[in-house]
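*Asks:* got a sequence here, can you build the structure:
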Amino acid sequence: MRVVIAEDNVLLSTGLELLLRRAGCHVAAVAGDAPGFLTAVREHRPDVTIVDVRLPPSFRDEGIRAALEARRELPGLPVLVLSQYVEQQYAAELLSSTGGGVGYLLKDRVSRVDEFVDALRRVAAGGTAMDPEVIAQLVHRAGDPVAALTPREREVLGLMAQGCDNNAIASRLVITANAVHKHIGNIFAKLGLAVTDSGHRRVLAVLAYLNGPVRGTGAGSAGVSGR
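*Replies:* Predicted coordinates for the structure are as follows:
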């Protein structure tokens, strides 16, 4: 798995490079700013990218803007965003971009090496990896539609957004897979989303709905791939 990293903090970027290499990944390039990241992506065509939201010179949104630009140039490019804090606007914008795997993790998750590498592989495969804290804030922001969900349905929605499949959700909540299936059906019904295929398409559809309609797409598809 070829990885391109955009991170200006040398200590963190070095740590990421070391842990990824130990996990058997090939770090093709490490960039400290947005232009360097875009150049590296064009040159190496990585399997997945890791991008800090805030990069030089202004340390505002250069990283997420570069990630979105890279996805426009290379449709389906998987992007795992790292952030010090939950940046709701940027999380929503990334989720609303079309195609490919997406992830949004807080930087303190990197210290949980196995979980971090698993999340990166999931994003590289076209899936999702959302930090539980990000999900909690997005759900809180969503308002009335999510208020209709039961506490258990909210739990299921949160685990879906983290990339868990039905069996994993069942195991985490100590319920049957059939019960999970019913909860997911209820979630889609209450949010007004058509049940399409299984997998990560539904996760992105739900998240896109929670953050408002995606321009140019319907809420039920969110413009994502069928993975």
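
*Asks:* going by C-alpha atoms from here, please, whenever you check contacts or count neighbours.
*Replies:* OK.

*Asks:* how close does the spatially most central residue of the chain get to residue 122?
*Replies:* Centroid-nearest residue in the chain: residue 103, 2.0 Å away (criterion: CA atoms, centre = their mean). For residue 103, the distance to residue 122 equals 9 Å [CA to CA, to the nearest Å].

*Asks:* is it correct that residue 181 is in contact with residue 166?
*Replies:* Yes - using CA atoms under 8 Å, residue 181 is in contact with residue 166, at 7.1 Å.

*Asks:* the more surrounded of these two?
*Replies:* A direct count of neighbours by other CA atoms under 10 Å for residue 181 and residue 166 places residue 166 higher, at 21 against 16.

*Asks:* one more to put side by side:
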Amino acid sequence: MRIVIAEDNVLLSEGLKLLLGTRGHEVVAVAEDAPTFAAAVRAHSPDLAVVDVRLPPDFRDEGIHAAIAARRAHPGLPILVLSQYVEQDYAGELLSDGQGGVGYLLKDRVGRVSEFVDALNRVVDGGTVMDPEVVRQLLTRRPADPLESLTAREREVLALMAEGRDNGEIAERLFVTTNAVHKHIGNIFTKLGLVHTDTGHRRVRAVLAYLERR
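*Replies:* Model (predicted):
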């Protein structure tokens, strides 16, 4: 896959280039600020963008603003936010278009290269991959009304869905059968009003239904 990186830390960006290159991917551009990132996306039409939240000049939320703008300008562009911080005010907005192809991982919590590469692939394939800490912080900002109708087990299933886990992985994590997971997910869809005729990806929209509630 062809990747654009928005990261001002030279050691990290060069390390990502080397890592991704050894996995058969091509980093077509590295941007150190938001305007350069926007230009690189326009020029290269990448398969994926990896973006830090905080970029020059102010190192506040320039990166996630740039990611949101890139998704608007290039609908469906897969974006993986890779940061030390959870930018709560804008992370939900990045996720809110319902198209999937979005990830949000915390640098200090990426424990294995294989898991990181798997996250990249899931995002490019249209999935939603989120660090559990990101999910926790975003969900605690939403009112309790959509959560009140779910059981504790259904909340656990939804959190794992938000991490991008498939039914088999969720079953393994929770020590239940895949049939039980399928039933829980069906209950979640029903309680959130996500019917079979919904045009979006219901797994993605189930997660977004929570993250969009402030």
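
*Asks:* superposing both, give me the TM-score.
*Replies:* The TM-score (TM-score structural alignment, normalised by the length of the second structure) is 0.91; 213 aligned residues with a CA RMSD of 2.1 Å.

*Asks:* mutual contacts of residue 103 and residue 122 of the first structure, please.
*Replies:* Counting by CA atoms under 8 Å, 6 or more residues apart in numbering, the residues touching both residue 103 of the first structure and residue 122 are 128-129.

*Asks:* helix/strand/coil for the closest residue to residue 196 of the first structure other than its chain neighbours?
*Replies:* Leaving aside its chain neighbours, residue 196 of the first structure sits nearest to residue 202 (7.2 Å; criterion: CA to CA, 6 or more residues apart in numbering). Of the three states, residue 202 of the first structure takes helix according to DSSP: H, G, I helix; E, B strand; the rest coil.

*Asks:* now do residue 202 of the first structure: how many residues are near it, please.
*Replies:* Number of residues near residue 202 of the first structure (other CA under 10 Å) recorded here: 25.

*Asks:* now the strands for the second structure?
*Replies:* Ranges of strands in the second structure, per DSSP state E, are 2-6, 26-31, 48-51, 79-83, 102-106, 128-130.

*Asks:* let me have those in a markdown table, extended by distance to residue 20 of the second structure.
*Replies:* Below are the strands of the second structure laid out as a markdown table (distance: least, CA to CA, whole Å):
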| stretch | distance to residue 20 of the second structure |
| --- | --- |
| strand 2-6 | 9 |
| strand 26-31 | 7 |
| strand 48-51 | 11 |
| strand 79-83 | 14 |
| strand 102-106 | 16 |
| strand 128-130 | 18 |
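
*Asks:* those: which one's closest to residue 95 of the second structure?
*Replies:* Smallest distance to residue 95 of the second structure across the strands of the second structure (CA to CA): 6.7 Å, for strand 102-106.

*Asks:* tell me the angle that closest one makes with strand 79-83.
*Replies:* Relative orientation of strand 102-106 of the second structure versus strand 79-83 (axes from the mean of the first three to the mean of the last three CA atoms, to 10 degrees): 10 degrees.

*Asks:* now strand 102-106 of the second structure on the first structure. Mean distance?
*Replies:* Superposing on the first structure places strand 102-106 of the second structure at an average distance of 0.6 Å from its equivalents, by mean CA distance after the TM-score superposition for the first structure.

*Asks:* which other helices and strands contact that strand?
*Replies:* Packing partners of strand 102-106 of the second structure (3 or more CA pairs under 8 Å, 6 or more residues apart in numbering; DSSP states H and E): strand 79-83, helix 113-124, strand 128-130, helix 132-139.

*Asks:* want to throw those into JSON lines with distance to residue 33 of the second structure and mean neighbour count?
*Replies:* What follows is these, written out as JSON lines (distance: least, CA to CA, whole Å; neighbours: other CA atoms under 10 Å):
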{"stretch": "strand 79-83", "distance to residue 33 of the second structure": "14", "mean neighbour count": "25"}
{"stretch": "helix 113-124", "distance to residue 33 of the second structure": "22", "mean neighbour count": "17"}
{"stretch": "strand 128-130", "distance to residue 33 of the second structure": "24", "mean neighbour count": "27"}
{"stretch": "helix 132-139", "distance to residue 33 of the second structure": "23", "mean neighbour count": "17"}
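
*Asks:* would you list those in TSV and tack on distance to residue 36 of the second structure?
*Replies:* Below are these laid out as TSV (distance: least, CA to CA, whole Å):
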stretch	distance to residue 36 of the second structure
strand 79-83	16
helix 113-124	22
strand 128-130	26
helix 132-139	27
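
*Asks:* so which of those is nearest residue 27 of the second structure?
*Replies:* Counting by CA to CA, residue 27 of the second structure lies closest to helix 113-124 out of these; the figure is 13.0 Å.

*Asks:* packing partners for that closest one?
*Replies:* strand 79-83, strand 102-106, strand 128-130.

*Asks:* so what touches it?
*Replies:* So helix 113-124 of the second structure is contacted by 47-48, 78-80, 100-103, 110, 128-129, 164 (CA under 8 Å, 6+ apart).
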